[in-house]
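Participant: kindly generate the corresponding structure for this input.
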Amino acid sequence: MMILRVFFSLLIVLTLVSCDFSAKRIGFSFMKTEIDTLINYTKVDELPVFPECKNLIDTDKKNRCFINHLYNHFADSLLKHTFGVSGYVDETVIVRIKIDARGNASLDGIQSSDLIKRDIPKLDSIINESIATLPIFFPAIKTAIPVSTVFELPIVVKLK
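Facilitator: Here you go, the predicted structure:
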């Protein structure tokens, strides 16, 4: 009886060792692997890109190019107009711009103070016209798929 116990114990040990040996030899592992399936829906892998910025390789340069072109577009558009105000205006207007998965830009909303709404009532229509004249973008990318994004663009309005 004792011999059978020793024999089966030795057989079990050899079986476990031989499985471990063959796994190491073939490069096979029984270790648990984890796959990252969590997706952060609040961030994109790549921001939308103006056609002029598409060939930049560095992501930071590409993003700065996008932001600079966007600000320059709005500055050029707003500087074409003259605004008559009753006093000094130093306010920030938040413009929400949606860029869809096809690269088309549209106005998603404007957040401005009562002073801006009262003294510069046509500002909303000027901003809307400016967005309508934006070129078609290369859309934002999330896990290799074009996606819609919304940007908040602060515009500082200083008038005397």
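Participant: from here on, just use CA atoms for contacts and neighbour counts.
Facilitator: Noted.
Participant: next up, the contacts around the residue most central in space within the chain.
Facilitator: In the chain, the centroid-proximal residue (CA atoms, centre = their mean) is Val44; its distance is 2.9 Å. Neighbouring residues of Val44 by CA atoms under 8 Å, 6 or more residues apart in numbering: Ala140, Ile141, Lys142.
Participant: out of these, who's the most crowded?
Facilitator: Ala140 (24 neighbours; other CA atoms under 10 Å).
Participant: do you know how far that one is from Phe8?
Facilitator: 63 Å (CA to CA, to the nearest Å).
Participant: Ser113: neighbour count?
Facilitator: 12.
Participant: okay, it and Ile67: tell me how far apart.
Facilitator: Separation of Ser113 from Ile67 (CA to CA): 24 Å.
Participant: kindly report the same for Leu134.
Facilitator: The spacing between Leu134 and Ile67, counted by CA to CA, is 13 Å.
Participant: what do you get for Pro139?
Facilitator: 14 Å.
Participant: so which of the contacts of Val44 are in strands?
Facilitator: Among the contacts of Val44, DSSP state E puts Ala140, Ile141, Lys142 in strands.
Participant: state the next helix or strand along the chain beyond the lengthiest helix in the chain.
Facilitator: In the chain, taking DSSP state H as the definition, the longest helix is helix 2-26. Using DSSP states H and E, the helix or strand that follows helix 2-26 in sequence is helix 59-79.
Participant: who are the packing partners of that next one?
Facilitator: Using 3 or more CA pairs under 8 Å, 6 or more residues apart in numbering; DSSP states H and E, the elements in contact with helix 59-79 are helix 123-132.
Participant: quick one more, to check against the first:
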Amino acid sequence: MKYYLLILFLVFNSCNYFDKQIPSEKELLQKELNAIDWNEVDEYPSFVDCNKMETKLERQHCFFEYLATLIQEKIRMDSLATLYPELDTIAVKVTVYPSSKMKFEPQFPKDSVAYDVMQIDSILHARLIDFPKVSPAIKRGIPVKTQFILPVIIKAEP
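Facilitator: Alright, predicted model coming up:
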């Protein structure tokens, strides 16, 4: 009789071990969304030459250095330095789309009247074409759009 009571006691108490709450779909989704860092990508955009680097930080540094050098070489051929001698650096907003397309937008202070913003903008758009293929940034295995401001030196000191 004692054994039957013991077995009944174990059967009724063991049911509590299997009666665990399963989280809802919304809770799981919210937990996963909160775990994602939306301001950081898993892999930065990259040029073919930068893919050879071993670490993420090296590839990122390579990409920004290579891009800045390419932009400087392309606009060095133009007359920006002679038209605007006081202008030594331009901030360029670079957008890399998931389709590998790149877009360049010069960023100027709101109150800039020292130089013709439209003229500089048109010169940059005319020169900043025909870039090597860029691999877009990757977030959780999916290509994503990234934007960043890149300072571009127009005239180097001799």
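Participant: about what we covered before: what lines up with the residue nearest to the centre of the first structure in the second structure?
Facilitator: Alignment note (TM-score structural alignment): Val44 of the first structure maps to Val41 of the second structure.
Participant: swap in Asp100 of the first structure?
Facilitator: By TM-score structural alignment, Asp100 of the first structure lines up with Tyr97.
Participant: any idea how far that match is from Leu124 of the second structure?
Facilitator: As for Tyr97 of the second structure, its distance to Leu124 of the second structure is 19 Å (criterion: CA to CA).
Participant: equivalent analysis for Pro132 of the second structure, please.
Facilitator: Distance from Pro132 of the second structure to Leu124 of the second structure, by CA to CA: 17 Å.
Participant: who has more neighbours, these two?
Facilitator: Leu124 (20 against 10).
Participant: what's the distance between the more buried one and Ile138 of the second structure?
Facilitator: Taking CA to CA, one finds Leu124 of the second structure at 28 Å from Ile138 of the second structure.
Participant: ok, Val11 of the second structure next?
Facilitator: Distance from Val11 of the second structure to Ile138 of the second structure, by CA to CA: 52 Å.
Participant: same check on Ile149 of the second structure?
Facilitator: Distance of Ile149 of the second structure to Ile138 of the second structure, computed by CA to CA: 19 Å.
Participant: excluding sequence neighbours, find me the nearest residue to Ile110 of the first structure.
Facilitator: Val95 (4.6 Å; CA to CA, 6 or more residues apart in numbering).
Participant: what's the mean deviation for the one helix or strand that neighbour maps to versus the second structure?
Facilitator: Taking DSSP H and E as the definition, Val95 of the first structure sits inside strand 89-99. On superposition with the second structure, the mean distance recorded for strand 89-99 of the first structure (mean CA distance after the TM-score superposition for the first structure) is 2.6 Å.
Participant: in that strand, which residues are buried?
Facilitator: The neighbour-count check on strand 89-99 of the first structure (16 or more other CA atoms under 10 Å) flags Val89, Glu91, Thr92, Val93, Ile94, Val95, Arg96, Ile97, Lys98, Ile99 as buried.
Participant: nearest to Lys32 of the first structure among the residues you listed?
Facilitator: Ile99 (40.7 Å; CA to CA).
Participant: stretch 57-70 of the first structure: how far from the chain's middle?
Facilitator: 13 Å (CA atoms, centre = their mean, to the nearest Å).
Participant: can you classify the nearest residue to Ile94 of the first structure once chain neighbours are set aside by secondary structure?
Facilitator: Excluding its sequence neighbours, the residue lying closest to Ile94 of the first structure (CA to CA, 6+ apart) is Pro154, at 4.5 Å. Three-state assignment for Pro154 of the first structure (DSSP: H, G, I helix; E, B strand; the rest coil): strand.
Participant: what does Pro154 of the first structure align to in the second structure?
Facilitator: For Pro154 of the first structure, the residue aligned by TM-score structural alignment is Pro151.
Participant: do the same with Lys62 of the first structure
Facilitator: Checking TM-score structural alignment: Lys62 of the first structure goes with Arg59.
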